[in-house]
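Fold the following.
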Amino acid sequence: MTDQAFDADGLFDDDYLRFFAEPLEERADVETDLIWRLLDLEPGMEVLDLGCGHGRITGRLAERGCRVTGLDVTSAFLERARQDAAARGVPVTYVEGDMRSLPWGRRFDRVISWFTAFGYFDDEDNRRVLTEVSRVLSPGGRFAVELNNRDWIIRNFQPASVIERDGDLMIDQRAVDPVTGRVVTERTVVRQGLVRRIPFFVRMFTFTELRDWLLAAGFRTVTGHGDDGGPLIPDSRRMIVVART
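Here you go, the predicted model:
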């Protein structure tokens, strides 16, 4: 299973927001608090949100006084993010682009990658993302990446799940590929009587593997955290890795 399909346009579209935007918004204030604490953020800092989506984190960081830039590959997400920033009355710069080739120099004090926004490429390109993050961070800068904890996923693996929103359905059927280190998913969306199927995958990491990748990308120190920023343990559903240049 090394030649795996990935429908990026199908995965990140209005259906994604239909099923995920509301629950993500409900936890955004708590997650912003956590990011602020883990990265020791201060007003005036330059912050880059990689894979910013519809701007739920960027807008809140801007409200706290950070100078925020959000990058995403999906124009529809960015349009919604711009509307959110306008509604909040805060300045946020949104850029449509590829995280594998960032259009900045050594500019940012902090970079974040939240809600499994990392791991959608082959290993060479995933590593390139980390190298790019290291390149655009100022000396002493910090990077926080939040994603699934592989140890928890393997121990609690669910081959299928269903999300329902007012009669619409999102059905995920999953398999673990130990050769590529990915969870490979076929997503079926049933919305307003129409059926779509979207294949995609995401790379999983143990802390030690991702730590070594970050060190190889030019970071000096790397620490691991579990749910809510606590200790990383096998029962942590999520993993937050903080790296410093």
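
can we go C-alpha only for contacts and neighbour counts from here?
Noted.

Which element is encountered next along the chain beyond the helix ranked longest in the chain?
Taking DSSP state H as the criterion, the chain has its longest helix at helix 14-38. For helix 14-38, the succeeding helix or strand toward the C-terminus, using DSSP states H and E, is strand 46-50.

same for that next one, what does it pack against?
strand 67-72, strand 108-113 (3 or more Cα pairs under 8 Å, 6 or more residues apart in numbering; DSSP states H and E).

Would you quantify the distance from the closest residue to Leu102 other than its chain neighbours to Gly218?
In space, and not counting its chain neighbours, Leu102 is closest to Glu132: 6.4 Å by Cα to Cα, 6 or more residues apart in numbering. Noted for Glu132: a distance of 10 Å to Gly218, by Cα to Cα, to the nearest Å.

ok, these two, which is more surrounded?
More crowded of Glu132 and Gly218, by other Cα atoms under 10 Å: Glu132, with 20 against 17.

Can you say which helix or strand has that one in it?
helix 123-136.

for the helix or strand just after that helix, packing partners?
The C-terminal neighbour of helix 123-136 among helices and strands, as given by DSSP H and E, is strand 137-148. When contacts are defined as 3+ Cα pairs under 8 Å, 6+ apart, strand 137-148 sits against strand 108-113, strand 238-244.

Which positions in strand 137-148 come out as buried?
Along strand 137-148, these residues count as buried under the neighbour rule (16 or more other Cα atoms under 10 Å): 137-138, 141-148.

Another for comparison:
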Amino acid sequence: MSKTTGRAPAARSPRTSHEPMQPNAPVTSVVMRGKISHAVRIRAAPVTGHTPLAPGTRTSIQRSHAAPVTGHTPLAPGTRTSIQWLAVFQSERFFREAWPQISQAFASPTDAASDVEWIVGAAALDAGARVLDAPCGFGRHSVEFARRGFPVTGVDFSETELDRARKAATEAGVPVRLVCQDIRDMEFPGEFDLAVNLFSSIGYFSDDEDRLVIDRFWRALKPEGVFVLDTRNRDQLVRSLPPEERKRVNGGTLRIENEFDPATSRWRARWWRIKRASAKSREGAAELIGESEIRLYSAHELSAMLRPERWGHVELYGGLDGTPFSLDAPRLVLVARK
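The predicted model follows:
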């Protein structure tokens, strides 16, 4: 792509399909001190054969001689990453077995292409502008940026999703640099013209850590660089969140039980896989595969986290299509310039 006009494309109708939180799988082949990029609370029974940690226990995992992941940029030798375990925190099974099986069912390449087209126009990107996509998941937005000729770095905690991103980039015939890392540990001082945090990928940590994540993006941008943050609109969700949702995934059915706590602005979901019905039952047995939790922010809360001494201009939208922001918009999109 040569050079954009700098104007955002005309607004399209907002998409209203259900979007889950995006947890990331644990990493085992890099040295870790392990903050989990997308924290998930799981109150399931302990894994058989393992002793659960006591509440408040902090554990560190160090693999000093682990080999780097093929196709990914490894962390520097000696890098440590601490994992703060929640009481009965057993996300590994969910991240390794469940989420990689269902993540692609909640996102479409067509949506990613239109999202990127709007972002490129809104950010007025010049040809060759460098892009940071974090977390990048299985690479749908990273690949679309690369298709348009932008050098892209995708960061994610999940090896499984990064493997899929690498495969998608290979199939598309585009180069994408992939880094296996917790987004709270990103260190890219002044490298990028655009940084994006998409698909409700903030809110899995404490409020202070979410501010830290935003600061990481600020540091990663060049002067005049643009940051795009896309998440759910809290004020719309509290009035529209159904107690239960169902989605067909890989020939099966997922049942998602939702609960919103207005005192903490936290949305909790219990994920069930419904087995095939038998001759004696219209619906098969349900298996709990995990629980997730995200802190949802209102527009004024997120805007306040973008400190005015760091961000020169912040605009609000109701979707990655230029829809004006309102209480009824399903999405909350912030476009900020450093």
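
on that earlier part again, dump the buried residues of strand 137-148 of the first structure into TSV; add distance to Pro234 of the first structure as well.
What follows is those, written out as TSV (distance: Cα to Cα, whole Å):
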residue	distance to Pro234 of the first structure
Leu137	30
Ser138	33
Gly141	28
Arg142	25
Phe143	23
Ala144	20
Val145	18
Glu146	16
Leu147	14
Asn148	12
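
Out of those, flag the one nearest to Gly119 of the first structure.
Leu147 (8.8 Å; Cα to Cα).

residues contacting that closest one?
114-118, 238-240 (Cα atoms under 8 Å, 6 or more residues apart in numbering).

just those now: which is nearest Glu26 of the first structure?
For the contacts of Leu147 of the first structure, the minimum distance to Glu26 of the first structure (Cα to Cα) is 13.6 Å, reached by Phe115.

ok, now how distant is the closest one from Thr223 of the first structure?
Taken as Cα to Cα, the span from Phe115 of the first structure to Thr223 of the first structure is 18 Å.

likewise Val195 of the first structure?
The gap separating Val195 of the first structure from Thr223 of the first structure is 42 Å, by Cα to Cα.

In contact with the closest residue to Asp98 of the first structure other than its chain neighbours: list those residues for me.
In space, and not counting its chain neighbours, Asp98 of the first structure is closest to Val73: 6.0 Å by Cα to Cα, 6+ apart. By Cα under 8 Å, 6+ apart, the contact set of Val73 of the first structure is 51, 96-98.

about what we covered before: so what secondary structure elements neighbour the longest helix of the first structure?
Short answer (3+ Cα pairs under 8 Å, 6+ apart): helix 14-38 of the first structure packs on helix 58-63, strand 160-165.

The same query, at a cut-off of 10 Å, please.
helix 58-63, helix 75-88, strand 137-148, strand 160-165, strand 168-177, strand 182-191, strand 238-244 (3 or more Cα pairs under 10 Å, 6 or more residues apart in numbering; DSSP states H and E).

For Val195 and Thr223 of the first structure, work out which one has more neighbours and name it.
Applying other Cα under 10 Å to Val195 of the first structure and Thr223 shows that Thr223 carries more neighbours, namely 14 against 11.

Would it be right to say that that one lies in a helix?
No: going by DSSP: H, G, I helix; E, B strand; the rest coil, the assignment for Thr223 of the first structure is strand, not a helix.

Now do stretch 331-338 of the second structure: distance to the chain's middle.
Per Cα atoms, centre = their mean, to the nearest Å, the displacement of stretch 331-338 of the second structure from the mean C-alpha position of its chain is 16 Å.

one step back: want to throw the helices and strands packed on helix 14-38 of the first structure into JSON lines with distance to Arg127 of the first structure?
Shown next, in JSON lines, are these (distance: least, Cα to Cα, whole Å):
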{"stretch": "helix 58-63", "distance to Arg127 of the first structure": "24"}
{"stretch": "helix 75-88", "distance to Arg127 of the first structure": "24"}
{"stretch": "strand 137-148", "distance to Arg127 of the first structure": "13"}
{"stretch": "strand 160-165", "distance to Arg127 of the first structure": "29"}
{"stretch": "strand 168-177", "distance to Arg127 of the first structure": "19"}
{"stretch": "strand 182-191", "distance to Arg127 of the first structure": "15"}
{"stretch": "strand 238-244", "distance to Arg127 of the first structure": "14"}
